[in-house]
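Enquirer: sequence and computational prediction follow.
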Amino acid sequence: MQRTAWLAGIALVVGAGETAFGQTAPYPGAGAAGSSSAEVTSGNRFNPDISVILEGNAYWDDADGEGAGLPGLAEGINAAHGGAGHDHGHAHGGDEPGFNLKPTELLFSASVDPYFDAFVQAVIEDSGEVGLEEAYFTTTALPAGLRVKGGQFLSGIGYHNEKHRHQWEFIEQNLPYQHLLGPHGLMDSGVQLTWTPATPVYTHFGVEALQGDQEVVGRFAGEEAIHGLEEEGHVTGGTLDPYRDPDEGPRLFTAFAKVAPDLGYSHELQAGLFGVYATDHQEIHGGETLPVHVTNGQSWVVGTDWVYAYDAPDQYGKGDIKLQAEYLYAVKDLEVAYHAEDPSVEGDRREFTEDGFYVQGRYGFAANWRAGARYDMVGLTNKREGPGTATHWDRSERISANVTWSPSHFSRLQAQWSRPEIATDHGTETANQFFLRYILSLGQHGAHDF
């Protein structure tokens, strides 16, 4: 099947109610968020597509309002464990009981000239603070199916990682992404090279070199955490000066591959493999109750992603099916570089291992209506090993279900129930969570990819 025919097929598979919630397509020549280099107007200095995404929800739980924070407390290799310079919650915009305005997204995309497209996404928090999520260019005229992306962007690894919050099928980030990649997934500054060869079977390959400024994989505690410990008087022996600055970037590298066999007009399947490697990973633990110690080394994540979609003959998404799943396996290979009270352990190796997966599906049970379910978990493997010692943590899991109504391509209303069962340092904690969510799209916005 020719690549153009395949792409036309997956556009139909996506179904009703999704055009307003799109992202950049992963093939050469596709403009950022739907822009087209072929439509550049001579002398048009600034003529971007502009869209605004509004999102909010109403939230309740049966845990005295603490349910939204539970997933961030899961025990595992990236939990605080008395550490410094680390966000225990790992929350992505935690919800309070009642009404919540989520970050408002501003999206700008345009064809710069016949050779480059550009895309910018800024977010406005409910406090009024403005932040930048993505700002990148993509090439549009390279030969042989090659494309270069540069700037700050969501990595192309996996399936879910490139999706913005308003594209998530469920309100909360899935557990393996949250704990093994970060609350936003993997997003960084750097450069990406992809290759989509003109073959009968769709194949897509990519590599990235990223700066390595991350909260989870490849994180670096550094100056801020060290200064805080010194100010509080927790550094009682030696000096932490050698551990203030990270290695020069880029410090984070990724590779990914995707393949989509031809299953006919109504069915689509995509499978992928990916890997992430951080050359410089530093953690600083201790403080109030434990002696300060520094661990340095490397960290990496490997995974696989699978997506299946069926486009039913009915219109507006009725009868459509979409299934997706991803598995992640993360390792941190570290050495004790400094210990305030026991220098004899310096040089000892510490290996941390944790995995996780999610599986979710949705079904269009009526025109513009769909129902979805998800199971996500972390910690089938969840351990820390050192010389003669090993620590194992329990797994955490969650089930969720939702119903979504999309009156048009530019609006979505959703009701969701979730029940997390989270292994914390106080034992397993559970909650029943209820959400009512709205998403509205104002202005131009590109179509979904597969």
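Expert: Yep, that arrived.
Enquirer: switch to C-alpha atoms for all contacts and neighbour counts from now on
Expert: Will do.
Enquirer: quick one: terminal-to-terminal distance for stretch 70-77?
Expert: End-to-end distance for stretch 70-77: 16 Å, by CA to CA, to the nearest Å.
Enquirer: just the residues contacting it, thanks.
Expert: 79, 88-91, 175, 178-179, 352-354, 379, 382-384, 393-396, 420, 422-425, 429-430 (CA atoms under 8 Å, 6 or more residues apart in numbering).
Enquirer: could you redo the last one with a cut-off of 6 Å?
Expert: Stretch 70-77 has contacts (CA atoms under 6 Å, 6 or more residues apart in numbering) with 89-91, 352, 382, 422-424.
Enquirer: and those residues, which two are the farthest apart?
Expert: Greatest spatial distance in these: 91 and 352, 21.7 Å, computed using CA to CA.
Enquirer: thinking again about what came up before, return a ChimeraX selection command for the buried portion of the contacts of stretch 70-77.
Expert: Under the burial definition 16 or more other CA atoms under 10 Å, those of those that qualify are selected in ChimeraX by:
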select :89,90,91,352,382,422,423,424
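Enquirer: which of the contacts of stretch 70-77 sits closest to residue 410?
Expert: For the contacts of stretch 70-77, the nearest to residue 410 is residue 91 (27.3 Å; CA to CA).
Enquirer: does that closest one count as helix, strand or coil?
Expert: coil (DSSP: H, G, I helix; E, B strand; the rest coil).
Enquirer: below is structure B, check it against A:
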Amino acid sequence: MRNFTRATLAVAVMSVISPAAADQNATAELEAVREEIRALRQAYESRISELEGKLEQLESQPRNAGADAAPAAPARAPAGQHRRVYSNEFNPSIGVILNGRWSGFSESGSEIAGFGVGEEGERGREGLAVDESELNVAANVDDKFYGAMTAAIVREEGEDKVELEEAYVQTLGGAGLPTGLSLKAGRAFWTLGYLNEHHTHEDDFADRPLPSRVFLNNAFNDDGVEFSYVLPTALYSEIGGGVFRGDDLPFGDSTGSGPEAWSLYGRLGGDIGYNQSWRVGAYVLSGEAADRVTNEGDVGFAGDTDLYVADLRYTWAPTGNARQRELTLQGEYFRRSEDGSYRDATAGTGNVAVDDAVNGGYVQAVYKFRPQWRIGARYSLLQAPDVPAGLVGSALDGGGHDPEAYALMLDWTNSEFSRVRLQYNREELSEGLRDDQFIVQYIMSLGAHGAHKY
């Protein structure tokens, strides 16, 4: 009986203690879960605050591209560019562009009748050749400035030469300027139409159209200062301008220490739905040419030069994904007005006064029909200038012929770092002269390289 009583008491005690212990264990487990949730919430809130800060910093940086531009890489290059630069913070991004080609021509000469042309604007060498290769260095200077330099290695007159194409600094969002305002100083491919801002290896064709070759010697990259201001509007709108030394074509060697040239421009752009975008622009570049020498020093000009440019670019991704298929339409119109005097040393003409304007332009279409393949066509034209009596029979006498050129291309892009292109040109630059050209080109990028503009 005593044993039964003890057993009964033990069972009763256990029935009371077990639920209490279970409750304590459950409470401890619940408290541990709550603590883990609080820790996770705190960690996520900290991470979200950090990301919001970075986003605010990026949004404060200037944007200088069209409406379809992708977000810029953090503080690597000015906003409004597609391709990131992979490098450590504030450490220079160093890249090399390898550019080579084989060219075959049906005519030995390629003079553009009625126009003086600089060396960069000429046709180039026949056969195998290493084309213009580049060494690029770029980095943030600090939280307020970005800097970049591009040196081009070219072969001229049988010798390899190094030319400084770009060396500039540009303000970042933290420089304290009003939102949307950016300043750039040094030497750069300045804002003038569409192609001028781009390096030639970014082009859709192996050579530049006739107006760029004649009016700009391929590109205008004088020493100077330029501002750009992206307006706070729903539609992409940008205005800008600059002052320049006046050493580069379409000018010549400047005579003084002050700026000899200036520019102004305005651009608008936007999206049409989710798979189309457009941009238009108007530009003026004006200055004094003290001694603009072309055609290997035979032709010279001194006087006032005004160059007006208008451009249009439209892109359409038929499937909504530009990486798969994309159609790009592009064109530029040029008008050069000059008041001064020409001379032709070969023809023995003295200084002949001229006050005339000539026009030129090009249109092109490029279609990406597969992710790695594109085809394109381009047509460019120059209006024959009126020749004063004193220049009849000189290199500036085109006989009333309007130079024109046709181009067809097919290229294969294995990645954003490599491209191989096949191109056919037909150039009718002088009366009765038709030059059929075949070009095979490769472009390879080593290391980090700055983003390509819209």
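Expert: Right, received. Where do you want to start? Because the structure is predicted, anything quoted here is derived from the model rather than measured.
Enquirer: where does the TM-score land?
Expert: Put the two chains on top of each other and the TM-score (TM-score structural alignment, normalised by the length of the first structure) is 0.74; 378 aligned residues with a CA RMSD of 3.8 Å.
Enquirer: closest to residue 323 of the first structure out of the contacts of stretch 70-77 of the first structure?
Expert: Checking the contacts of stretch 70-77 of the first structure one by one against residue 323 of the first structure (CA to CA), the nearest turns out to be residue 422, at 24.8 Å.
Enquirer: just tell me what residue 245 of the second structure corresponds to in the first structure.
Expert: Aligning on TM-score structural alignment places residue 245 of the second structure opposite residue 211 in the first structure.
Enquirer: ugh, wrong one, I meant residue 267 of the second structure
Expert: So residue 267 of the second structure corresponds to residue 258, using TM-score structural alignment.
Enquirer: nearest residue to that match other than its sequence neighbours?
Expert: residue 272 (4.2 Å; CA to CA, 6 or more residues apart in numbering).
Enquirer: again, but for residue 95 of the second structure
Expert: residue 447 (4.4 Å).
Enquirer: what's near enough to touch the aligned partner of residue 188 of the first structure in the second structure?
Expert: Counting by TM-score structural alignment, residue 188 of the first structure lines up with residue 222 in the second structure. If you count contacts by CA under 6 Å, 6+ apart, residue 222 of the second structure has them with 187, 248.
Enquirer: repeat for residue 52 of the first structure
Expert: Applying CA under 6 Å, 6+ apart to residue 52 of the first structure gives the contacts 105-106, 441-442.
Enquirer: element containing it, please.
Expert: Assessed by DSSP states H and E, residue 52 of the first structure sits inside strand 49-61.
Enquirer: after superposing, tell me the mean distance of that strand to the second structure.
Expert: Following the fit onto the second structure, the mean deviation recorded for strand 49-61 of the first structure is 1.1 Å by mean CA distance after the TM-score superposition for the first structure.
Enquirer: the second structure: which residue goes with the residue nearest to residue 258 of the first structure?
Expert: By TM-score structural alignment, residue 272 of the first structure lines up with residue 281.
Enquirer: can you count the residues close to its match?
Expert: 21 (other CA atoms under 10 Å).
Enquirer: A strand includes it, no?
Expert: Yes: applying three-state DSSP, one finds residue 281 of the second structure inside a strand.
Enquirer: from what I see, it and residue 267 are in contact.
Expert: Yes: Residue 281 of the second structure lies in contact with residue 267 (CA atoms under 6 Å); the separation is 4.2 Å.
Enquirer: now the helices: where do they sit in the first structure?
Expert: Applying DSSP state H to the first structure gives helices spanning 3-14, 175-180, 222-231.
Enquirer: and the ones you listed as CSV, adding distance to residue 437 of the first structure and mean neighbour count?
Expert: Formatted as CSV, these follow (distance: least, CA to CA, whole Å; neighbours: other CA atoms under 10 Å):
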stretch, distance to residue 437 of the first structure, mean neighbour count
helix 3-14, 21, 17
helix 175-180, 20, 26
helix 222-231, 37, 16
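Enquirer: export these to TSV and tack on distance to residue 293 of the first structure?
Expert: What follows is these, written out as TSV (distance: least, CA to CA, whole Å):
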stretch	distance to residue 293 of the first structure
helix 3-14	50
helix 175-180	22
helix 222-231	11
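Enquirer: how much space separates the nearest residue to residue 19 of the first structure once chain neighbours are set aside from residue 53 of the first structure?
Expert: Take residue 19 of the first structure and drop its neighbours on the chain: the residue closest to it by CA to CA, 6+ apart is residue 447, 4.6 Å away. Noted for residue 447 of the first structure: a distance of 14 Å to residue 53 of the first structure, by CA to CA.
Enquirer: who's more crowded, the two?
Expert: residue 53 (22 against 19).
Enquirer: any idea how many residues pack against the closest residue to residue 311 of the second structure other than its chain neighbours?
Expert: Nearest residue to residue 311 of the second structure in three dimensions, chain neighbours excluded: residue 332, at 4.3 Å (CA to CA, 6+ apart). By the criterion of other CA under 10 Å, residue 332 of the second structure has 24 neighbours.
Enquirer: equivalent analysis for residue 52 of the second structure, please.
Expert: 12.
Enquirer: I'd like to know how far it sits from residue 81 of the second structure.
Expert: 21 Å.
Enquirer: check residue 69 of the second structure too.
Expert: Here residue 69 of the second structure is placed at a distance of 6 Å from residue 81 of the second structure (CA to CA).
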